[in-house]
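S.K.: from the sequence below, what's the structure:
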Amino acid sequence: MLAIDVKNLTKQFKAQRNREGVKGALKDLFRREYNEITAVDDISFQIPKGEICGYIGENGAGKSTTIKMLTGILVPTSGEIHVNGFVPYKEREKFVRGIGVVFGQRSQLWWDIGVIESFQLLRKVYRVSEADYKSRLDELVQRLQLADLLNRPVRKLSLGQRMRCELAASLLHNPAIVFLDEPTIGLDIVVKTEIREFLKSMNQRYETTILLTTHDLQDIEALCSRVIMLDDGKVIYDGGLEELKNRWGKGKEIVFQFTSGQELFALQALTAGLEVAWSQENEYVAKVWVPTEQANLSEVLSRVVGVMPIHDVKIIETNTDDIVREIYKSGSAKGKIEL
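M.R.: Okay, here's the model as predicted:
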């Protein structure tokens, strides 16, 4: 069953073109000229029920515009959208009862009243029964550690505390789909980890579908098995995170920890003929970089492990941040990524 079904979705905006000088400004008063900007350009994708999907791209790639269309805030210029079986911008009242939304830089809580009062107002907005509300609230308060925050005004919460409350607010009505737009922006690593663990457990327990947009690719690595990548309003990659790593990762690094001291030249001799690069932290720890296209990881391991006295071995993959940065640095991923 599909939670989200998007076909040939396009969104265009008109932006006023300002002419230079005083004469230009006077002309703009009487006859304005506009440029047409395509923020989302004929994209299609499907997300099954219960999937956590990462939706990534640079600033201006079209991520937030897509989310706003999926949540019914914006009307598409063309194309089709079905979310939870509804057309978001046509069936607003029924549609919003089945979704939760967290925008990292915008709040759905009332600034000057206590958190619990905001929750009670949202209960009425979403028409949640008292029994369901109490049961859901008790679970969220326990899981997100909100007991000490409920009676505080939102303006007196730290960013991390507010984001935990924002998550709870978006989940009070037990939505089938949750849209998260930069949910961990500006948070410290401890709070980020807590939120990631909570989202994973919620997905596993309730099969909640999650569409996550973020610039923090550690969120993607921790939560998502699938990634949709946008560039200039177009989908340039839609597939597994591991496939993205394998296709774009330039290689892997093997870290050897030896039980006795080793010379760098001896290690280099073991891998003679292989295009690898050795470096040493000290006589007991050495690293070897294995380029994906030039050398075989298992061949390097077999040459070293069978000969040297080894205490520990670690294999470090290319970081997702580095991969995505490399894709965008190239200017276009079209030559490398096949849809």
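S.K.: use CA for all of it now, contacts and neighbours both
M.R.: OK.
S.K.: what's the span of stretch 94-107 from first residue to last?
M.R.: 22 Å (CA to CA, to the nearest Å).
S.K.: what comes up buried for it?
M.R.: The neighbour-count check on stretch 94-107 (16 or more other CA atoms under 10 Å) flags Phe95, Val96, Arg97, Gly98, Ile99, Gly100, Val101, Val102, Phe103, Gly104 as buried.
S.K.: one more: stretch 135-143?
M.R.: By neighbour count on 16+ other CA under 10 Å, the buried set for stretch 135-143 is Arg136, Leu137, Leu140, Val141, Arg143.
S.K.: next, the second sequence, to be compared with the first:
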Amino acid sequence: MSIDGPDIVIETTGLTRVFTRRAGRGLRSLRRTALTAVDDLTLRVDAGEAVGYIGANGAGKSTTIKMLVGILVPSAGSVRTCGLDPVRDRRILARHVGVVFGQRSQLWWDLPVRESFAILAAIHRLRPSDATAREEELVARLEMGGYLDTPVRQLSLGQRMRAEVAAALLHRPRLVILDEPTIGLDVLSKQRLRQFLLAERAAHGTTLLLTTHDMGDIERLCDRVVLVDHGRAVHDGDLAGLARTVGARRELVVDLLAPSPDLVGIPHTVHLMSDGGGIRQRLAFDADATTAAQVLAAVASRAEVRDLTIEEPDIEDVVRRVYEASGRDR
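M.R.: Model (predicted):
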């Protein structure tokens, strides 16, 4: 089922935001400098897409989000979100967008989760029957039944983030913007949240814009990734294409049953390190040249494998490589 509305959910052309700040010390300092946080950004996100919007801290991600939802006014360029002008139509846009900031809460700290949902349903002017049905759906799918009557301040981080996501989705928004939603979560909490978001997209055709430093979030949730540097988009495509542009490699970590000589000479791999006399070894491989299964088969032909882990390129490392390749001064 898809959500009615324009086919283009996010569209920016030449979007720019410049901040002016005082330079020097003291309140009487008159010298000002201009900081360009978002620079001539042209971006399109179609209905139903899931896009990872990534970059180093200070690259302009949060500033972009604030312009998409009408919190900040662009210095230049244009932006349309869900077919609306975010500043002029901010109240109408709020009905179509749900936002989750990993470091900020939209829940009432001293109230039980259930009461926060009731307040938000009233703010969005949901009919009582619709609000009840949607709340029951979200509570069941996010496994929140055990703490609906618990004050938000008493929740664990994982419980609170599930409640935050439910609050953002209570009014069935067309666009969900998640800013570092899994930061600080344990592995199980991350898995639950990712599975829910995948199911929500499949059931309702929700469009997703995700900023994160967690490669797992991007890999499991996003069809496409946009990398920003100094407020400019320097890559727009799939994650594999981003990694290929800088030669980033996947890594296979194997734990062997007995110490073994270094596993060198395996086709399309580079042996990185050995620990414990060779019981644990790490090999890097190019996913375009071979597969994890082929590498593992070659390893197993030389030593008995007890356990293994496949590690994807770290987003920070990929971003750093892109910056270095572009020759930008960080």
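S.K.: closest one of the buried residues of stretch 135-143 of the first structure to Pro291 of the first structure?
M.R.: Arg143 (43.2 Å; CA to CA).
S.K.: aligned counterpart of the closest one in the second structure, please.
M.R.: Mapped onto the second structure by TM-score structural alignment, Arg143 of the first structure lines up with Arg141.
S.K.: how about its match, what does it touch?
M.R.: When the contact criterion is CA atoms under 8 Å, 6 or more residues apart in numbering, the partners of Arg141 of the second structure are Phe196.
S.K.: how far away is it from Ala118 of the second structure?
M.R.: 18 Å.
S.K.: can you give me the strands for the first structure?
M.R.: 2-17, 33-48, 52-57, 78-83, 99-103, 177-181, 209-213, 226-231, 234-240, 251-258, 277-282, 285-291, 310-317 (DSSP state E).
S.K.: quick one: the last one to the second structure mean distance?
M.R.: Plainly put, strand 310-317 of the first structure ends up 8.5 Å away from its match in the second structure on average once the two are laid over each other (mean CA distance after the TM-score superposition for the first structure).
S.K.: now do that strand: which elements does it pack against?
M.R.: strand 251-258 (3 or more CA pairs under 8 Å, 6 or more residues apart in numbering; DSSP states H and E).
S.K.: what's near enough to touch Trp289 of the first structure?
M.R.: Trp289 of the first structure touches Gly251, Lys252, Glu253, Ile254, Val276, Ala277, Trp278, counting by CA under 8 Å, 6+ apart.
S.K.: out of the residues you listed, flag the one nearest to Gln46 of the first structure.
M.R.: Gly251 (31.1 Å).
S.K.: for burial, what's the neighbour tally of the closest one?
M.R.: 20 (other CA atoms under 10 Å).
S.K.: give me the neighbour count for the aligned residue in the first structure for Ala34 of the second structure.
M.R.: Ala34 of the second structure maps onto Glu36 in the first structure, with residues paired by TM-score structural alignment. Neighbourhood size, Glu36 of the first structure [other CA under 10 Å]: 11.
S.K.: what do you get for Leu109 of the first structure?
M.R.: With other CA under 10 Å as criterion, Leu109 of the first structure counts 23.
S.K.: that one and Ala168 touch, don't they?
M.R.: No - Leu109 of the first structure is not in contact with Ala168 according to CA atoms under 8 Å; the separation is 10.5 Å.
S.K.: re earlier: okay if I get the buried residues of stretch 94-107 of the first structure as a markdown table plus distance to Thr77 of the first structure?
M.R.: Formatted as a markdown table, the buried residues of stretch 94-107 of the first structure follow (distance: CA to CA, whole Å):
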| residue | distance to Thr77 of the first structure |
| --- | --- |
| Phe95 | 20 |
| Val96 | 21 |
| Arg97 | 25 |
| Gly98 | 24 |
| Ile99 | 23 |
| Gly100 | 24 |
| Val101 | 23 |
| Val102 | 24 |
| Phe103 | 23 |
| Gly104 | 26 |
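S.K.: that'll do, ta.
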